[in-house]
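# This is the structure alone, sequence omitted:
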């Protein structure tokens, strides 16, 4: 090896380490400058986005490309990326509010991740920019290099923390001073990242994605088996409970994304490197064929959620992701059913769909897919068409998270709003903390539930009283549980609840204690003992049947008996409620 060849790795380490350190220092300086009145928010955002994307892409391209070419590639990506994020910043009064919007930053960073392999292949110039083999190799190499580099950063800081603790035992605090400095932490992290990426490139023949791809292939039969069991069980289990919220949709989307990754890993960059065994190849094909089912279920789950609660930025992002995954799934299935050359067709689809994903990510940052504007219009339409009384509108998010579009939507909601909604809108605008707003809304909801419960709860014996003060300090869980029971009607239409006054505990007036009987979701009668201590605090206890030695499990007919007066307060050491042959007494 010539002297120049021996010096090349050293130069690359110095170059990447220096670039990473300078980028870390600049990012720290921009972080410190946020909010500085002399630096316009838009200029701050453009500087942060441009520097961050330039450093990330240039570090990724250095090694596979000459350092100067990698810097050029970083600039080529950073300029449009910064402008797109700046365009998104126009949705806010202060553009730097984008830094606190994860739904925008996530898509922006995903766009950078997807576009970098295309830039690498284009600048290298040896293959067409749409060549699957070149893009596959570039994407996986970049992923493995960055993943291991960040792992090394974690290990570096772990060693530094342990070293600081060790030296502190002998009174040396040099490392501790480094750890206390934000500036040095940024510089060191950037420098270590660049150094690690340089070393990864030097060892590229030993550290390749081949090991990761081979390991991923081992997981393909496992995921296929799980999906097949899911599909077989689905007709018997039904869809009840499958679409109760965002979590099932997220699970389905994660499964589809994992399956797409495993199919791509199995097919590799070209036919020469793809799985060769008939069993694994067949499993890959079957997995590709069944993918549209979980992908379609994820889309359906999100659609039901949107139908019930309208659009929000999170739901829009989930819908966009689910739509892309469904496109992948349908393409994979069509290719897998197309004939002998199905593997090559899937590779072609991968390139095309990656391009579509980049385009959609870019559109997400433009007015064409302004999630805040679309969400605000959706929530406003729900209220105007009578789809909601306003209690479940995301008012705080509209006031504080959705930028100008959210506040404009609130202004339109406030026009002609009733007193209750106008009050909630004013509270949303004037409460800077989401937790404080939700806590106040929770208090209002509890008060409304308590008022409704007092109105609908039957009281026995006739002439006994039940008022709002009886629910003071009662935990909201009990109030809602009893109210839900009241809303479950008996067969004759009467409320599924009753409050029974009685001298269940000696020495306590009947007016200060009661048993609340209510229907649960299974139409069985449950009961809670309630009394108020002298200081006014409630004492709530479970009710049990001493004859059975267990919590009573009574049919709905027992509740009807109490409402009809066919129950008695009977002795049992303390007083108990006798109904339907059971004895109900408060626990101790």
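Yep, it's here. Just so we're clear, the structure is a prediction, and the values are computed from it rather than from any experiment. Numbers count the residues shown, from 1 in each chain.

# drop to CA atoms for contacts and neighbour counts, all remaining ones
Will do.

# Is residue 542 located within a strand, as I assumed?
Yes: under DSSP: H, G, I helix; E, B strand; the rest coil, residue 542 sits within a strand.

# and it, how many residues sit next to it?
Residue 542: 15 surrounding residues under other CA atoms under 10 Å.

# Please list all residues in contact with it.
Residues near residue 542 by CA atoms under 8 Å, 6 or more residues apart in numbering: 527-529, 551, 586-587.

# rerun at 6 Å
Going by CA atoms under 6 Å, 6 or more residues apart in numbering, residue 542 touches 528, 587.

# ok, now how distant is it from residue 557?
Between residue 542 and residue 557 the distance, using CA to CA, to the nearest Å, works out to 21 Å.

# Which helix or which strand is home to residue 160?
Per DSSP states H and E, residue 160 falls inside helix 132-168.

# So for that helix, what gets flagged as buried?
Buried residues in helix 132-168, counted by 16 or more other CA atoms under 10 Å: 132-142, 144-146, 148-150, 152-153, 157, 160, 164-165.

# what about it, distance to the chain center?
25 Å (CA atoms, centre = their mean, to the nearest Å).

# Any buried residues in stretch 120-127, and which?
Residues of stretch 120-127 classed as buried by neighbour count (16+ other CA under 10 Å): 120-124.

# ok but residue 130 is inside a helix, no?
No: applying three-state DSSP, one finds residue 130 to be coil, outside a helix.

# Counting neighbours, what do you get for residue 558?
By other CA under 10 Å, 20 other residues sit near residue 558.

# To which secondary structure element is it assigned?
helix 556-563.

# how far off helix 556-563 does the next helix or strand after that helix point, in degrees?
Counting by DSSP H and E, the next helix or strand C-terminal to helix 556-563 is strand 568-572. Strand 568-572 runs at 100 degrees relative to helix 556-563, counting by axes from the mean of the first three to the mean of the last three CA atoms, to 10 degrees.

# From residue 11, how far out is the closest residue to residue 108 other than its chain neighbours?
Closest residue in space to residue 108, ignoring its immediate chain neighbours: residue 361 at 6.7 Å, by CA to CA, 6 or more residues apart in numbering. According to CA to CA, residue 361 stands 36 Å off from residue 11.

# Pasting the second one now:
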């Protein structure tokens, strides 16, 4: 018995696998079940090393060596998936070489991610990997695997675009169905456990909570699902065809929405977009959605799979819209970096914008009638090139070559040294808790600084056990709070409470925050109402400092959602005395929970309607 794929007569990925010989199907099933069982056992053993062993320490080897445990965990999670997807699709030698390369790369990524973490991952602390590594590693593996499979099947370095499309989209559907099958399996187990619990039998409920059962059964179920979906090739292709058809028509909706958004920008301006604080992520997400939907309409580029004329127009328009979207993303990111410097999130966003730029240039060129190729055909080369660039970018970002934490720390330190940020506004929390070993080393340098203010704050950060013990950086010079009515002035020092609260980053551009001075409780002292796009906040002065005493949600009483700033500008805010005083109970003052507040608010807002006159 040989595993399918060991001979040169193995059908290509596009062939119907339901016609495979019984012996080959059995061999593939045995191989995949063995992979699933082995993965489950390895993951369980790794999990066991992190548990309390009852011998005076929390973990045993290899969990006590984070630089070893992290790579082992990442390899155990992802390498079996590569093997499951490669059995029957790659020649044995190709699969062995590719699996070896994937294992080495995953191991190096896991090792780097652990060793760059801050010191303190000792034998009493569980080793860990940063969360972003998991999705990015999965994306890199998926893309790389489906660059290799078609090339191996066609026996050339670069396969045809039709082969890339067929392999990748089929694998995507297969992965989704396999995950869904595994989730459904566990839902049925929980349902069965609930049924047995009703009659007093708890063995199944207790069993599924045991890691020695749950982990291997999950991996085995996923492996079985992969095999079942693989040998039912016609089913997968049918599901894929339906999914592509439905998604391709959603391209019309997305194209209209993005076109409308771009058309409205000249009239609304960009302030609203920048005010979100996540403009780059939002715009890049829209660009990513367009890229996926364009490909669902274009498919493999064969004439028989060409979309209707209306979708062809939508594809061209969407391809051209990618460029302004990516430009907006880069613009917003550049403004943010110019204001606050580099952070790991901004570096990752910049990398995504670069990949998006590759798509925008390639798709824009494909949409123009300046080339002699067929309809949108340059899109094919763009997809392959962007796929390679995506894998390379992920490997660079999660390796020492372009470690986002290292680059961010270097940039933030340079900003401090050249005076672009003051010692008071510098983010010491980032160095202490968010940038790993390189941040701790930079913080040690600051603690030895000749600048007393810098050294004091750095030493306080070094002594902190939690990020919440460190005062957030002051951004006083960047806060813009407009006074209402125009021409009036806010009380001196009012910006102080804004600096020390979570809303300090909200008031960073003109028009985002509006404040009004008024006496809210009739005590002759001035309070301040601060309106941002979401709510009203009341501040009062106590012991020489301005403190927040409460908030107001304008939609709480069932009214329409309003912009608090517009309500303030229209003069629609005025204090109304409370009809009930607070109640002191055993020396403790308790506010009365007034259930009729909303009815009272409506009565104040709407004058009573006169009763109709009696009929004569």
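Looks like it arrived, so ask away. Note that the coordinates shown come from a computational prediction; the quantities given were computed from them, not determined experimentally.

# Mind jotting down where the helices sit in the stretch 1-150 of the second structure?
22-49, 66-86, 92-115, 133-154 (DSSP state H, counting those that start in this stretch).

# which one of the ones you listed lies closest to residue 427 of the second structure?
Nearest to residue 427 of the second structure among these is helix 92-115 (22.6 Å), distances taken as CA to CA.

# which residues does residue 117 of the first structure contact?
135, 138-139.

# again, only this time at 8 Å
Applying CA under 8 Å, 6+ apart, one finds that residue 117 of the first structure lies in contact with 135, 138-139, 142.

# Kindly report the same for residue 468 of the first structure.
Here residue 468 of the first structure is in contact with 450-451, 454 (criterion: CA under 8 Å, 6+ apart).

# what's stretch 69-81 of the second structure aligned against in the first structure?
Following TM-score structural alignment, the aligned partner range for stretch 69-81 of the second structure in the first structure is 44-56.

# same deal with stretch 353-360 of the second structure?
The alignment of stretch 353-360 of the second structure onto the first structure (TM-score structural alignment) covers residues 322-329.

# before we move on, back to that, so what secondary structure elements neighbour the helix holding residue 558 of the first structure?
Using 3 or more CA pairs under 8 Å, 6 or more residues apart in numbering; DSSP states H and E, the elements in contact with helix 556-563 of the first structure are strand 497-501, strand 513-519, strand 524-532, strand 574-579.

# Ok, which of the helices of the stretch 1-150 of the second structure comes nearest residue 453 of the second structure?
Comparing those by CA to CA, helix 92-115 comes nearest, at 31.1 Å.

# with the first structure superposed, average distance for the closest one?
Compared with the first structure after fitting, helix 92-115 of the second structure has a mean deviation of 3.8 Å; criterion: mean CA distance after the TM-score superposition for the first structure.

# by how many degrees do that helix and helix 66-86 diverge?
Going by the same axes, to 10 degrees, helix 92-115 of the second structure is angled at 150 degrees with respect to helix 66-86.

# Which secondary structure elements does helix 92-115 of the second structure sit against?
helix 66-86, helix 133-154.

# Pick the most buried one from the ones you listed.
Greatest average neighbour count among those goes to helix 66-86 (a mean of 22), per mean count of other CA atoms under 10 Å.

# mean deviation of that one from the first structure?
For helix 66-86 of the second structure, the mean deviation from the first structure after alignment is 2.1 Å (mean CA distance after the TM-score superposition for the first structure).

# Likewise for stretch 136-153 of the second structure?
Compared with the first structure after fitting, stretch 136-153 of the second structure deviates on average by 1.9 Å (mean CA distance after the TM-score superposition for the first structure).

# For residue 211 of the second structure, find the nearest of the helices of the stretch 1-150 of the second structure.
Relative to residue 211 of the second structure, the nearest member of those by CA to CA is helix 22-49, separated by 6.9 Å.

# Quickly name whichever of the contacts of residue 468 of the first structure is closest to residue 172 of the first structure.
Closest to residue 172 of the first structure, out of all of the contacts of residue 468 of the first structure and judged by CA to CA, is residue 450, at 62.2 Å.

# between the helix or strand encompassing the closest one and strand 497-501, how many degrees?
Taking DSSP H and E as the definition, one finds residue 450 of the first structure inside helix 434-456. Going by the same axes, to 10 degrees, helix 434-456 of the first structure is angled at 70 degrees with respect to strand 497-501.

# Going by neighbour count, which residues of helix 434-456 of the first structure are buried?
By neighbour count with 16+ other CA under 10 Å, helix 434-456 of the first structure contains the buried residues 437, 440-441, 446-447, 449-450, 453-454, 456.

# Out of the contacts of residue 117 of the first structure, which two sit at the greatest distance?
With distances taken as CA to CA, the most widely separated pair in the contacts of residue 117 of the first structure is 135 and 142, at 10.5 Å.

# and the match of stretch 69-81 of the second structure, how far out from the chain's middle?
In terms of CA atoms, centre = their mean, the centre of stretch 44-56 of the first structure is found 26 Å from the chain centre.

# ok, now stretch 73-85 of the second structure?
Relative to its chain's centre, stretch 73-85 of the second structure lies at 23 Å (CA atoms, centre = their mean).

# who touches it?
32, 35-36, 39, 42-43, 46, 95, 99, 102-103, 106-107, 110, 138, 141, 145, 223, 226.

# which of the helices and strands packed on helix 556-563 of the first structure is buried the deepest?
Stretch with highest mean neighbour count among those: strand 497-501 (a mean of 27; mean count of other CA under 10 Å).

# Point out the other helices and strands that that one packs with.
Using 3+ CA pairs under 8 Å, 6+ apart as the contact test, the elements touching strand 497-501 of the first structure are strand 459-460, helix 476-487, strand 513-519, helix 556-563.

# Out of these, which is closest to residue 169 of the first structure?
Closest of these to residue 169 of the first structure is helix 476-487, at 51.2 Å (criterion: CA to CA).

# ok and that closest one relative to helix 434-456, angle-wise?
Orientation check (the same axes, to 10 degrees): helix 476-487 of the first structure against helix 434-456 gives 40 degrees.
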